[in-house]
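Peer 1: could you work out the structure for the sequence below:
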Amino acid sequence: MVDPSVRGLAAAVFALMALVGLSALAVPPAAAQELQPLTIVTDDGEHHFQVELAATEEDRSRGLMYRRSMPADHGMLFDFERIRPVSMWMRNTYIPLDMLFIDADGTIVRIAQDTEPLSERSIRSGQPVLSVLELNGGTARRLGIAAGDRVEHPLFAR
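Peer 2: Have a look, this model is predicted:
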């Protein structure tokens, strides 16, 4: 038979572990990060989004990993701090994404549409870029966003 004081302590520890575990599951990675407005200007008009900025190596490495969903008007903007060739992947990323590769003046130079969730295949920029914008898969096609369109965000006003 287990001593009642030990049983009570074990129950308290288990309850605390369950509470911590559940709260960790309820908060997606980078949930505390402030959203910033971003606009994509196309021939058909403007499309407005709220984005998280991935400006540190840690943020860029984590990206949208482990997320199971993202609101339709949200995204993540990766700031690579300098113009360079970029390679992305979908490791531990559960939702399909459109990756918009953007040069220093905010011009979209390439779009990788509907990238494959959980894939470790490299998705290359094709030329040096300053940034990548990740949106829900199919967004570029649905809104008619194409290479040559312009992204408006303070990152491109340097």
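
Peer 1: please count neighbours and contacts with C-alpha atoms only from this point.
Peer 2: OK.

Peer 1: now do the strands in this protein.
Peer 2: Taking DSSP state E as the test, the strands found in the chain are 36-42, 45-54, 74-84, 87-88, 97-102, 108-112, 123-124, 129-136, 150-152.

Peer 1: angle of the first one against strand 129-136?
Peer 2: I take that to be strand 36-42. Using axes from the mean of the first three to the mean of the last three C-alpha atoms, to 10 degrees, the direction of strand 36-42 lies 90 degrees away from that of strand 129-136.

Peer 1: just list what strand 36-42 packs against, helices and strands only.
Peer 2: Strand 36-42 sits against strand 45-54, strand 150-152, with contacts defined as 3 or more C-alpha pairs under 8 Å, 6 or more residues apart in numbering; DSSP states H and E.

Peer 1: now the other sequence, so there's something to compare against:
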Amino acid sequence: MGFRAAAVCMMLLAWTGMAAAFQPDPPEMGTAQTLPLAPLTVETRKGRVALQVQVADTDTTRQTGLMYRTSMPEREGMLFIFPHVHPVAFWMKNTILPLDIIFVDAAGRIMNIAAGTTPFSLRPITSDGPTKAVLELNAGASARLGIGVGDRVVFEPLVRLP
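Peer 2: This next block holds a predicted model:
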């Protein structure tokens, strides 16, 4: 009887620990990264949209992304560049700002947009296909700037990558 009770307690402790592992950390637990800004253009149906982006092109910068950021100017964002083209998924853990997450294929075309994502959500946000880059903007920016599926992202270092 004592062994069974101990086993149940251990299971409850393990389950509680696992549940805690999936909870968002409070914002004060981390530090926002700041990367240099680079120009990026989106060719839309209505014309060109000029943006400034921070480029996350290493494992570390891609993993941190816009976590812990409390504000971002309207025409700024972050561009995640992947070394290989493949389907990707993002989440909003430790991300305070609601974002538009824009998935870009190897040709620079926007495949899909997850508009107005929920801060701190652990729900996977997936690309509609093999992805070369992801552009994150403030929530609603893609609609306000006229950026849509099929538009082309022009970023010189992205064009040169295999």
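
Peer 1: from the chain's centre, how far out does the longest helix anywhere in the first structure sit?
Peer 2: Counting residues, the longest helix found in the first structure (DSSP state H) is helix 4-26. Mean-position distance between helix 4-26 of the first structure and its chain equals 32 Å (C-alpha atoms, centre = their mean, to the nearest Å).

Peer 1: ditto for stretch 111-119 of the first structure
Peer 2: The chain centroid and the centroid of stretch 111-119 of the first structure are separated by 12 Å under C-alpha atoms, centre = their mean.

Peer 1: can I get the strands of the first structure in TSV with mean neighbour count and distance to residue 142 of the first structure?
Peer 2: Compiled in TSV, these are given as follows (neighbours: other C-alpha atoms under 10 Å; distance: least, C-alpha to C-alpha, whole Å):
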stretch	mean neighbour count	distance to residue 142 of the first structure
strand 36-42	17	12
strand 45-54	18	11
strand 74-84	19	15
strand 87-88	14	22
strand 97-102	26	11
strand 108-112	20	13
strand 123-124	16	21
strand 129-136	24	11
strand 150-152	21	17
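
Peer 1: closest to residue 30 of the first structure out of these?
Peer 2: For these, the distance to residue 30 of the first structure is smallest for strand 45-54, at 8.3 Å, taking C-alpha to C-alpha.

Peer 1: against the second structure, where does that closest one fall?
Peer 2: Using TM-score structural alignment, strand 45-54 of the first structure corresponds to residues 47-56 of the second structure.

Peer 1: that stretch vs the first structure, average offset?
Peer 2: Once superposed with the first structure, the aligned residues differ from stretch 47-56 of the second structure by a mean of 0.6 Å; criterion: mean C-alpha distance after the TM-score superposition for the first structure.

Peer 1: what's the distance between that stretch and the middle of its chain?
Peer 2: Centroid separation for stretch 47-56 of the second structure versus its chain: 15 Å, with C-alpha atoms, centre = their mean.

Peer 1: same list (the helices and strands packed on strand 36-42 of the first structure) but as a markdown table, adding distance to residue 12 of the first structure.
Peer 2: What follows is these, written out as a markdown table (distance: least, C-alpha to C-alpha, whole Å):
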| stretch | distance to residue 12 of the first structure |
| --- | --- |
| strand 45-54 | 37 |
| strand 150-152 | 52 |
